[in-house]
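Peer 1: Curious how this folds, go ahead:
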Amino acid sequence: MDVIRWLLESDPGVRWQVMRDLQGAPDDEVAAERARVAVEGFGARLLDLQTDDGYWGGEAYGIDGDRRSVMWTLQSLRRLGVDPDAAAVRTAIDRVRAGVRFSEADGGRPFFDGEVEACVNGGVLAASAYFGVLGDGADAMVAELLDGQLDDGGWNCEPIEESVRSSFDSTLCVLEGLLAYEQVVGEAAAPAVREARLRGEEYLLERNLFRRRSTGGIVLERYENFIFPPYWVYDVLRALDHFRAAGIADGTPPDPRIGPAVDLLLSHRRDDGRWSAGEPWNGEVFFRLDAPAGEPSPFNTLRALRVLDWAGRA
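Peer 2: The predicted structure is shown next:
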């Protein structure tokens, strides 16, 4: 089948990224398609669900895995690639800045100042950078993240005094946030930020993005369960997509140590050239963004194809 044509029949959040990453379409055509994310399809539906007080679902983060919250809605909008300068987006972000705070148990800070866990602050930092609201709160989050980096190079959502071993989940959340911060701040970012990111990436590379250093076996079987949106959950496709973005930003070629992860990704390719949706993670959602589990997934197929193209394995 014509996989690209099939992808272009999907949501605007898929189409514009296909045009940019897989077709090399002219910038003005890509921008025009991207502009549709805020006014139709999944992006518009999510924006319409915000209440006047700035919240989605009445929660900053979400209780007991509930994904109907500010945290996960902004993550979804970012991964859809909504134009951060679109009028509806600016209105939504202004509402969040004016009205949303984390609970007192999580620090009680304004949303874009983050809370107390590294994995959460990685996601908040990524959103702050993407939506153009970096400030003193973001600088404080970066300082906390750098202070919380463990000796093995990664991060864990458990306090540093309680954990000496990093988590793949937490580490990738932080890496995505640091990269987004660097991309916006540019040369003004302290060298320590990039150094911390590279150390964190090395933690994953030493393990081929999914293996135990001790045995070489897969750390958790769920790392092969590719879901969209990924929320805080680690999987190999999400990790490869990060390394692609980091490599493009840094101007560096793919590290050979991603090879086994690319092989694993290819092993999940369907006979028709597409990738299936994974089993969705627990938690209530406003509506499903991806296909049902086991059905062809536009989001997974898009991400897999651009990773393979970058890795020279297309």
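Peer 1: For the rest of this, base every contact and every neighbour count on C-alpha atoms.
Peer 2: Noted.
Peer 1: Could you check how far stretch 156-174 is from the centre of its chain?
Peer 2: Distance, stretch centre to chain centre, for stretch 156-174: 17 Å (Cα atoms, centre = their mean, to the nearest Å).
Peer 1: Just the buried positions in it, please.
Peer 2: For stretch 156-174, a neighbour-count test (16 or more other Cα atoms under 10 Å) marks 156-158, 160, 164, 166-174 as buried.
Peer 1: Give the other helices and strands that the host helix or strand of Arg5 contacts.
Peer 2: Using DSSP states H and E, Arg5 maps to helix 3-8. Contacts defined by 3 or more Cα pairs under 8 Å, 6 or more residues apart in numbering; DSSP states H and E place helix 3-8 against helix 12-18.
Peer 1: Need the residues that contact the helix it packs on.
Peer 2: 4, 7-9, 30-31, 33-34, 36-37, 40-43, 80-82, 298-299, 302 (Cα atoms under 8 Å, 6 or more residues apart in numbering).
Peer 1: And stretch 213-223, end to end?
Peer 2: 16 Å (Cα to Cα, to the nearest Å).
Peer 1: same question but for stretch 56-75, I mixed them up
Peer 2: Terminal residues of stretch 56-75 lie 12 Å apart, using Cα to Cα.
Peer 1: To compare against the first, here's the next sequence to fold:
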Amino acid sequence: MPAAGARRRPGFRVSEERRSLPRMAVEPQVLEWLLDSDPALRWQVERDVAGAPPEVWQATRARVPTEGFGAALLARQDPDGQWAGGAFFPGGTAFFDTAEAKEPGQPWVATTWSLRDLREWGVDAAVLGDTAERIAAHSRWEYDDMPYWGGEVDVCINSYTLASGAWLGADVSRLVEWFPAHRLADGGWNCEAEEGDSVRSSFHSTLNAARGILAYERITGDTSMREARHGGEEYLLSRRLMFRASTGEVVGDFVTRFVHPNRHRYSALYALDHFRDVSLLEGTPPDPRLAEAVEVVRDARQPDGTWLQTAPLPGRTWFDVDAAEGEASRWLTLSGTRVLEWWDAATGR
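Peer 2: Prediction:
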């Protein structure tokens, strides 16, 4: 299915706009290619790569709800505030009795995933009006019919709910208590721990938890979970973002398979983008233990300065937002470029 929205604004001339932007390490043709994108991506390129002044990227960000991906996803919201009629899966518990439930992967169209996309694309919460209240009234988790904003038992699901609830102004106080209480002894989190299947932290779960807490902290200013977040980040740093504690081997090929949208999937690039965010928020330098992961990201950069999409995660989507497998990805190139520029500037490379 084609991506929503045109790639280029009518009358837009990239080279003319670039004259007003500072010179950056990214190649000019890559910057022009990145800027020729949906507003959801373009404003981040302007802010993080092109060095545009706030009034420029904020104006682009303001277009997200009315153009391209943002407008298309907002148009698919149900009257009751949900997307696809369910919290994590379409149609709530009825999903499990459908043919779609037997298809490869899971659908990425229900409320949790849609809210996460809109938030990360930069949509102003005010655009969604009383969505938080409508979801509170009508949406229940497929697991035990639990109230939406209270979360459920899965770490990753709770991390998205924590961040999206903070963004929309919902009451997520239960989750603020939940995350510190559910850390494992080694410092991180694991979705399988709640079922008694694991006592060791997961790279995927721990990064998602840390990202959710960081988003909550940035939105609300509440730092009560910072110690817990730092513990999860230390778990990842102690393994240099890639390695098993027991054998020193790379934990899995997912570490070097960069994909967008990543959904719940961990990668060295996704983790480094988080640690960059932490560094910028807290005013701290990059941890030296990130060095090997940085070189993995650098090695994946193509001669033309882009990063390639790997196999997208299977499952139904509303529409495509990035390149097909094997093609240059604007989203991955944005992340890779800003990670390397952050690292190289801080380390004097």
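Peer 1: in structure 2, what residues pair with the helix holding Arg5 of structure 1?
Peer 2: Counting by TM-score structural alignment, helix 3-8 of structure 1 lines up with residues 30-35 of structure 2.
Peer 1: post-alignment, the matching stretch versus structure 1, mean distance?
Peer 2: Superposing on structure 1 and averaging over aligned pairs (mean Cα distance after the TM-score superposition for structure 1), stretch 30-35 of structure 2 comes out at 0.6 Å.
Peer 1: how about that stretch: buried residues?
Peer 2: Here stretch 30-35 of structure 2 shows 30-32, 34-35 as buried, counting by 16+ other Cα under 10 Å.
Peer 1: circling back: what residues does the helix holding Arg5 of structure 1 touch?
Peer 2: Contacts of helix 3-8 of structure 1 (Cα under 8 Å, 6+ apart): 14-15, 18, 273-274, 298, 302.
Peer 1: and which of these is nearest Ser69 of structure 1?
Peer 2: Closest to Ser69 of structure 1 out of these is Val14 (22.5 Å), distances taken as Cα to Cα.
Peer 1: Break down structure 2 into its helices, ranges please.
Peer 2: 14-18, 28-35, 39-48, 54-61, 68-74, 111-120, 131-138, 155-168, 173-181, 203-220, 226-238, 268-282, 291-300, 330-347 (DSSP state H).
Peer 1: Just list what the fourth one packs against, helices and strands only.
Peer 2: The reference is to helix 54-61 of structure 2. So helix 54-61 of structure 2, by 3+ Cα pairs under 8 Å, 6+ apart, packs with helix 39-48.
Peer 1: Compute the inter-axis angle for the helix it packs on and helix 28-35.
Peer 2: 140 degrees (axes from the mean of the first three to the mean of the last three Cα atoms, to 10 degrees).
Peer 1: chain center to helix 39-48 of structure 2, what's the gap?
Peer 2: Centroid separation for helix 39-48 of structure 2 versus its chain: 14 Å, with Cα atoms, centre = their mean.
Peer 1: what's the mean deviation for it versus structure 1?
Peer 2: Helix 39-48 of structure 2, aligned to structure 1 and superposed, deviates on average by 0.7 Å (mean Cα distance after the TM-score superposition for structure 1).
Peer 1: hmm, back to that, report the buried members of the contacts of helix 12-18 of structure 1.
Peer 2: Buried among those (16+ other Cα under 10 Å): 4, 7-8, 30, 33-34, 36-37, 42-43, 80-82, 298-299, 302.
Peer 1: hmm, back to that, and the contacts of helix 3-8 of structure 1, which is closest to Met71 of structure 1?
Peer 2: Closest to Met71 of structure 1, out of all of the contacts of helix 3-8 of structure 1 and judged by Cα to Cα, is Val14, at 21.1 Å.
Peer 1: now that closest one: how far from Thr301 of structure 1?
Peer 2: To Thr301 of structure 1, Val14 of structure 1 is 10 Å away according to Cα to Cα.
Peer 1: Make TSV from the contacts of helix 3-8 of structure 1 and add distance to Leu220 of structure 1 to it.
Peer 2: Compiled in TSV, the contacts of helix 3-8 of structure 1 are given as follows (distance: Cα to Cα, whole Å):
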residue	distance to Leu220 of structure 1
Val14	29
Arg15	32
Val18	30
Gly273	26
Arg274	24
Pro298	25
Leu302	24
